[in-house]
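everything below, folded, please.
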Amino acid sequence: MAEAHRRGWSEGYRSGSESSTSFSKSRVERLEHRVKELEEQLDATRRVYQVDGHQVVEVGRYSYRWRGSEPLEVGDRVLLPENYVSRMKDGPGPAAGVVSKLGTTYRGQLSDIVRRAPATGK
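I've put the predicted structure just below:
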């Protein structure tokens, strides 16, 4: 009888623990989803697509201004101005990048994109 009691208690404890873990995991997933929704809403209210009449885009983690006549689209290849890091990493001259997002939420000074990058032949 003691063995049956111990086994019942053990199985009940394990079942309760698994149920609690499952509930907690589900709650964390719902909260993460809600945070993502709220971040997207905040981004949408703060995002600007032009600064001083010129298009603004994100290339990787950074924002740039495009003064060209034809608007850029996500996926367009561009040449970015040389900076300290790009010079060490890629050598002197403009560095290639890909437009990852239209507009920006950044409010600081923007560098200008040098030009569209030549198409790569495949």
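
rest of the way, CA atoms for contacts and neighbours
Fine.

what's the longest strand in the protein?
Counting by DSSP state E, the longest strand found in the chain is strand 95-102.

how distant is it from the center of its chain?
How far strand 95-102 lies from its chain's middle: 13 Å, per C-alpha atoms, centre = their mean, to the nearest Å.

all helices for this protein, in order.
With DSSP state H as the criterion, the chain has helices at 2-46, 84-90.

pull the residues that contact the longest strand of the chain.
Around strand 95-102, the neighbours that count as contacts under C-alpha atoms under 8 Å, 6 or more residues apart in numbering are 49, 56-60, 72-82, 86, 117.

to check against the first, give me the structure of this:
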Amino acid sequence: MRPCGRPTKSGNPCRAQFSGRGFACKLHTTDHEKTLIEAFEHGRRTGREEERTWQQRSANTRIEQLERQVRTLEEKLDSRDRRYEVDGHQAVTVDGYAYVWTGQGRLEVGDTVLLPENYVSALRRGPGPFPETVTQLGTTYSGTHSRIIAKAPADD
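Take a look at the predicted model:
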């Protein structure tokens, strides 16, 4: 808070207290000063909005860079650890899970296969085998692999 100090009608300094941006109390602020204050506030708001936009763009760019780095590192690890055969059988990935194909021929990405029931599939789909689509050839999983029951016939 600070005093206005502008001369009143009696010639004495105005003792009205005001704070914030401005030159004087509301009574003694001129139209020109009001315009200056409005222009200042407008510029300040615009600057803040542009800063937020720039920060968002900068953050998005940094996120994209980090995602590219992560993908590159994942690809390096994947190429080092990916196995296309497990115990002499073709290994594939189905919806993020590793399976082996012991049947005739080779599986390709997009092939529909019949998978054995597991705990999660029993909860989601009910009991029994269920169809899924091969999403990737090979696997990086090193544990025990479930076997694919059958390959679904191709739709003609």
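
picking that back up, pull out the buried members of the contacts of strand 95-102 of the first structure.
Neighbour counting with 16 or more other C-alpha atoms under 10 Å marks 56-59, 72, 77-82, 86, 117 as buried within the contacts of strand 95-102 of the first structure.

tabulate those residues (TSV), appending distance to R107 of the first structure.
Below are those laid out as TSV (distance: C-alpha to C-alpha, whole Å):
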residue	distance to R107 of the first structure
V56	11
V57	13
E58	13
V59	15
L72	20
R77	24
V78	22
L79	22
L80	19
P81	19
E82	21
S86	22
A117	26
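
which two among the residues you listed are spaced furthest apart?
Taking C-alpha to C-alpha as the measure, those span a maximum distance of 22.0 Å, between L72 and S86.

number of residues surrounding D78 of the second structure?
By other C-alpha atoms under 10 Å, 15 other residues sit near D78 of the second structure.

what does it align to in the first structure?
Residue pairing (TM-score structural alignment): D78 of the second structure is matched to D43 of the first structure.

relative to D155 of the second structure, how far out is Y97 of the second structure?
Distance, Y97 of the second structure to D155 of the second structure, by C-alpha to C-alpha, to the nearest Å: 24 Å.

higher neighbour count, the two?
Each of Y97 of the second structure and D155 has its neighbours counted (other C-alpha under 10 Å); Y97 has more, 15 against 4.

translate the more buried one into the numbering of the first structure.
Matched by TM-score structural alignment, Y97 of the second structure corresponds to Y62 in the first structure.

quick revisit: skip the chain neighbours and tell me the closest residue to the match of D78 of the second structure.
Closest residue to D43 of the first structure apart from its sequence neighbours, by C-alpha to C-alpha, 6 or more residues apart in numbering: T105 at 6.8 Å.

residues touching the one you found, list them.
Going by C-alpha under 8 Å, 6+ apart, T105 of the first structure touches D43, R46, R47, V48.

got a winner among those for most neighbours?
Neighbour counts for the contacts of T105 of the first structure peak at V48, which has 17 neighbours (criterion: other C-alpha under 10 Å).
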